[in-house]
Every structure is written in structure tokens, then in C-alpha cells.
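**Student:** please work out how this folds:
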Amino acid sequence: MSKLLIEDKEVVIPGQILAEGMDYLPSNGAIREGDNIISTSMGVVSLSGRLIKIIPLTKRYVPQIGDVVVGFVKDLTYSSWFIDIGYSNDAVLSMKDATSDFIERGADLTQYFSHGDYMVAKIANVTKTKAVDITMREPGLKKLYGGKIIEVNPARVPRIIGKQGSMIKIIKDSTGCMITVGQNGIIWLKGPDLKNELIATEAIMRINECSYTQGLTEQTEAFLKERTGGKQHGVHQEA
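**Tutor:** Below is the predicted model:
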């Protein structure tokens, strides 16, 4: 007879027995050993019918094609920029993927992106040798001006964004901040004033630290209502 030994959203450790019997199936972060399903990582249980999945509490960012990321210019050559995206290898942004402008050979590339500039980009390719290419040639990808940068655990990004963007929308509407969440755990935000930027930052960090708490959406709404006095802001726009 099969037996489930854990509950949904329970924190488990590597080697912990999650279920006995053949009625349950292991997914990410879990394996079958004989009649038992065993956790292979520390994380939070996610149950979906008979499927048992472990969502890691912490993880390092590993680029996937199509990921939208936030990064900054670490170095540049005569034909490309090297972008720090929080991965073991810097991503490469070539001239053809940076702009539709014709750039003459030997031109000063700092007129487009200079050391320390932040940007929103998309992962265009990842090779077997872990080389990463990014692009800026799609809508919404751009250089970022001003604002502030927050770094969170990449494993928390889905919770910070929320289902269909619901959680981040709550923060935007309450603070009037423009917010871009990179899949690499780097977040850029810019608000109408310092106060609202600080409130948005605190709300995001609360989610980062308590992402698997029950009722987190309601807690976040209550926190924002208390800190803003219940005011709703239109999202701040660039001048």
C-alpha cells in the first residue's frame, strides 16, 4: 500500500523519504529507489496529483535560451561587449545583436554601451562549452537608465513575478515603480521617488526571504497598504 510521507510546501532535505509504494511518481529533485521516492536536494515539496517535485531553496543561475536577464557591461572589445549576468561565463553581445545601426569598424562602442551600463537582454544561444550569446534586438530589450539594482535568489523569481505577473503588478501599482525582473535574479526598478523605491525594494526582499509562506500574496498586499497608506500609483514613466 502506498503512503505519502510529506505535505505540499513542506521543506525537505536530501535523502529524505517522500513517499512509499508505486502510486507516486518522482519529478525534479526526487528519484525512485526501490519502493521509495527520495529527495535529492533541499527544497520545498510541490505536489501535483501523483507527481512529487522538489523546488530548490537556493540555486545558481544557469542560462536558458529565451531567458530575459538584467546584466551590466563588464568589458568590451572593438566588436562586442561582455555582459555580467551572474553566470560563471560573461555573456557576449555582438554589434549585430546590439543595434540595428550600421557601426563602422573601429567606431567607439561606448556611445552605445559603456562600462557599468545596465541593460535588459535575452539569451540568444548557449553552447555546449557554456558560451552565452545575448541579443537586444527585440521589443522591451533596452539600456537601463538610473533606478536601482536588487539581487535575489534566482529560485525565487517565479514567486516574485507571480502567476501571470500578478505579484509584481501588486508592487508596481502600489508604489508606481517600473520594475524589470531578470530570470537571473537581478532586478531593476525605478520609481517616482526614493520612498516608493525603498518600499518596493522591501516588498521584493520580503518575498525573496519568505517565498514559500502560505498566504504570501495577502501578506504582501497588507504590507504595501500599510507602508503606502493604501494609495495606488500609476506606474512611473520615463521622462
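**Student:** C-alpha from now on. contacts and neighbour counts both.
**Tutor:** Fine.
**Student:** wait, what's in contact with Q16?
**Tutor:** When contacts are counted by CA atoms under 8 Å, 6 or more residues apart in numbering, Q16 touches I38, S39.
**Student:** also R227?
**Tutor:** Contact analysis of R227 by CA under 8 Å, 6+ apart lists I199.
**Student:** the helix or strand harbouring it: which residues count as buried?
**Tutor:** Using DSSP states H and E, R227 falls within helix 216-228. Buried residues in helix 216-228, counting neighbours by 16 or more other CA atoms under 10 Å, are found at L216, T217, T220, E221, F223, L224, R227.
**Student:** what's the answer for stretch 6-21, then?
**Tutor:** I6, K9, V11, V12, Q16, I17, L18, A19, E20.
**Student:** another one to check against the first:
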Amino acid sequence: MGFRSDGSVLAVESCRAVLAEAPSPFQDSGFVCVGDRIETDVSEGFLRGHGTYVIDGVLYASVCGLKERVNKLISVRPLKQRYAAEIGDVVVGRVTEVAGKRWRVDLKSRQDAALMLSAVNLPGGIQRRRTMEDELNMRLVFEEGDLISAEVQSLHADGQINLQTRSSKYGRLVGGQLVEVPATLIKRQKFHFHHLEDLGVDMIVGCNGGVWVGPHDAHKSADTQDGGHGREEAVLVMPTMPSFTPQQRGKAARVANAVRVLAILYLPVHSASIQDTCQAAMQLDLGAADMLKLPFIQHLAEQEVQRRQQDEMQAD
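**Tutor:** The predicted model follows:
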């Protein structure tokens, strides 16, 4: 991250401490630490959920996180954990194995996900039954080490995750870079595919914490904002790497570093926060590399504290 001295590390920790003391919507009984007592209504009773334990009829938190209650069920959602998939999630992962009629994909979850041969569009968008020849040519679609975007299709009781890439907006990702952040920082939203028009950058914010950033490819006809309904065929095999200018790659690097800065400060990562971070850097006339230096991180932390204080004053 560009920090080589203990002083810089301590300075970053001080920025996090300042943010922790700032007004937050998670204050006032929403956040609990390990061993904290969770108040319950004795007359109504309660059901112990994940992240809690009971001693002598009293409920305590076993992890640090946010308290959640659904009817009588009380649980604590950890602030840091491996990715827990939900059906419909957009994810960014890396192919680790090609075997049988499936690809294994690393999503930084408890186990690798499975992408079945029947759950991908064949090159050219052909719709037919998969044959032995298709199975032999699976590496023409995806091979080990490929970075792909996909959607969680189904979940099994044993934790197995099944993916699908039948839409034209999914498939192999080339010409950009992957930034990995804690999955808990990603907000599930209606759209996870974004085109930052002002910067000329395409971005995929995966629910599993994988954020792919790359220069906008004008030759792509699929509009990821509307789900790719503008084209029928899916082009999963890209024979050549797209060529981009240094200026285009510099803009993509600026967006990628904005994601890294938000992760350093443990701030939510979504399209609006990323664009605000880029805008703050451009107002200070900073380059992409300068965004990872301590002065900008401190500036962003102070800006976030001011925003929270203003929101609290408006709420009052």
C-alpha cells in the first residue's frame, strides 16, 4: 500500500481511530464486541442465533459485529468474515481448475464455487446440448488462471456454490486489474456493473470483495447497466488483449487506488463512494500513485468525519 515505516502505519491507525469516534449509524446498541451482553426481553424469550452464546440464561456476543434480530431470533453479523454467498450475487473470481464438466472458481469463500459446462453460453451464443467435444474444448472458454465475472445460481446445504455466466455481461475479464477488499465492505445493490463515463472506466463490484477495474472498451456492444439486453450472442473468448492508451490505463489506476484507499479506512465500497474518492483526489490535483500516500488518506478520513457530523446535525 506504499507504507514502509512504522510511523506511517501508526498514522493510518490514527485515521481509523478518528473515524471510529465520529458519529456513525451503527452506534447506540447496534454494535457489539466479543463478550458483550445482549439485552433481551425475558418475558418474550429469545432464540440464540449465529455469533452468540448463552450462560445462565443470559445472551452474549461471541464475535464483533452488528446485532440483528428477526422476531425472537437474535444473531450477530461479524464485521470480518469469509464471503457468504446469496443467490443472485454478482461475483468476480479466478478459475483454479478445469475438470469433468465444470470449472472450479475461487471466490475467497469457504470453498471453491462450481461453474458447470451447462451454465455457460457457448462461443457464438449457440443454444444446444453439450457434447463430449464441448467437454474436451472447455479450456477454449475458460482456463486455469482466468479472471471471470459470474452470478450465483444456486446454493447447496453443504455450502457448495453454483455459478452461471449465461448473460452476455458475464464472462472472462481482460485488460483491467483486480482489487480485493473485505466482502463486508461491499454493499449489495441493484447494479454491480458500472461505467464511469467521466473517467472512461468500466468497473465490476463483486459481492465477494473482488472489484475489477479496466478502461472502457468502446467495441463492446453489451450495455452492462441494462443487463446486456442489447445483444443476443455472448463472446466469452477474446483472442487478443485489448489495446489501451497510457492515459486510459492511468484513469483505471486512479479508480483502483480509490478502492484501495476505501479499504484501508474500512469504508463502504460502492460506485458512489469510489467516485467521491476520485473526485477528492482530482480536486487536490493528485496523481493515481499519490492517492495511496498518507496525506490523502488523512484528508479522506477528515472529509468523512465532517460528512458524518453534518448528517448528524441535519438529523437533529
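**Student:** any idea what the TM-score is?
**Tutor:** Overlay of the two chains. TM-score (TM-score structural alignment, normalised by the length of structure 1): 0.69; 217 aligned residues with a CA RMSD of 4.1 Å.
**Student:** ok, so of the buried residues of helix 216-228 of structure 1, who is nearest P26 of structure 1?
**Tutor:** P26 of structure 1 lies nearest to L216 out of the buried residues of helix 216-228 of structure 1, by CA to CA, at 26.8 Å.
**Student:** contacting residues around V54 of structure 2?
**Tutor:** If you count contacts by CA under 8 Å, 6+ apart, V54 of structure 2 has them with R48, Y60.
**Student:** what lines up with A256 of structure 2 in structure 1?
**Tutor:** Alignment note (TM-score structural alignment): A256 of structure 2 maps to T201 of structure 1.
**Student:** residues contacting the closest residue in space to K122 of structure 1 that isn't next to it in sequence?
**Tutor:** Nearest in space to K122 of structure 1, with sequence neighbours left out and distances taken as CA to CA, 6 or more residues apart in numbering, is V68 at 4.4 Å. Each residue near V68 of structure 1 by CA under 8 Å, 6+ apart is listed here: V120, A121, K122, I123, G182, Q183.
**Student:** what about 6 Å?
**Tutor:** Shown in contact with V68 of structure 1 (CA atoms under 6 Å, 6 or more residues apart in numbering): A121, K122, G182, Q183.
**Student:** and if you look at K74 of structure 1?
**Tutor:** If you count contacts by CA under 6 Å, 6+ apart, K74 of structure 1 has them with F82, I83, D84, H115.
**Student:** repeat the analysis, applying 8 Å as the threshold.
**Tutor:** Residues in contact with K74 of structure 1 (CA under 8 Å, 6+ apart) are W81, F82, I83, D84, H115, G116.
**Student:** pick the one among the residues you listed closest to R137 of structure 1.
**Tutor:** R137 of structure 1 lies nearest to W81 out of the contacts of K74 of structure 1, by CA to CA, at 14.7 Å.
**Student:** trace the closest one over to structure 2, please.
**Tutor:** Mapped onto structure 2 by TM-score structural alignment, W81 of structure 1 lines up with W103.
**Student:** returning to that earlier point: need the contacts of V68 of structure 1 in CSV with distance to T110 of structure 1, can you?
**Tutor:** Converted to CSV, the contacts of V68 of structure 1 look like this (distance: CA to CA, whole Å):
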residue, distance to T110 of structure 1
A121, 17
K122, 20
G182, 24
Q183, 26
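**Student:** between those, which is nearest L141 of structure 1?
**Tutor:** Ranked by distance to L141 of structure 1 (CA to CA), those are led by A121 at 5.3 Å.
**Student:** which SS class is the closest one?
**Tutor:** strand (DSSP: H, G, I helix; E, B strand; the rest coil).
**Student:** my guess is it meets L141, correct?
**Tutor:** Yes. Here A121 of structure 1 reaches L141: they are 5.3 Å apart, a contact under CA atoms under 8 Å.
**Student:** tell me which of these two has more neighbours.
**Tutor:** A direct count of neighbours by other CA atoms under 10 Å for A121 of structure 1 and L141 places A121 higher, at 28 against 17.
**Student:** aligned partner of the more buried one in structure 2?
**Tutor:** Correspondence of A121 of structure 1 to structure 2, assessed by TM-score structural alignment: A150.
**Student:** ok, that match - contacts?
**Tutor:** For A150 of structure 2, the contact set (CA under 8 Å, 6+ apart) comprises V90, V91, V92, G93, L163, Q164, T165, Y170, G171.
**Student:** which one of those residues has the most neighbours?
**Tutor:** Busiest of those [other CA under 10 Å] is V92, holding 29 neighbours.
**Student:** that one matches what in structure 1?
**Tutor:** Taking TM-score structural alignment, the alignment pairs V92 of structure 2 with V70 from structure 1.
**Student:** with structure 2 superposed, average distance for the helix or strand harbouring its match?
**Tutor:** Element membership of V70 of structure 1 [criterion: DSSP H and E] is strand 68-76. In the superposition against structure 2, strand 68-76 of structure 1 averages 1.3 Å from its aligned positions (mean CA distance after the TM-score superposition for structure 1).
**Student:** which other residues reach the very next helix or strand once past that strand?
**Tutor:** For strand 68-76 of structure 1, the succeeding helix or strand toward the C-terminus, using DSSP H and E, is strand 80-84. Taking contacts as CA under 8 Å, 6+ apart, the residues outside strand 80-84 of structure 1 that touch it are 71-76, 90-95, 113.
**Student:** separation between V211 of structure 2 and A150 of structure 2?
**Tutor:** 13 Å (CA to CA, to the nearest Å).
**Student:** ugh, typo on my part, it should be E304 of structure 2
**Tutor:** 33 Å.
**Student:** repeat that for V92 of structure 2.
**Tutor:** Distance, V92 of structure 2 to A150 of structure 2, using CA to CA: 7 Å.
**Student:** quick one: classify the residue at the greatest distance from the centre of structure 2 as helix, strand or coil.
**Tutor:** The centre of structure 2 is farthest from one residue, S43, which by CA atoms, centre = their mean lies 40.9 Å away. Three-state call for S43 of structure 2 (three-state DSSP): coil.
**Student:** residue contacts, it?
**Tutor:** By CA under 8 Å, 6+ apart, the contact set of S43 of structure 2 is empty.
**Student:** longest helix anywhere in structure 1?
**Tutor:** Taking DSSP state H as the assignment, the helix of structure 1 that covers the most residues is helix 194-209.
**Student:** mean deviation of that one from structure 2?
**Tutor:** Compared with structure 2 after fitting, helix 194-209 of structure 1 deviates on average by 2.0 Å (mean CA distance after the TM-score superposition for structure 1).
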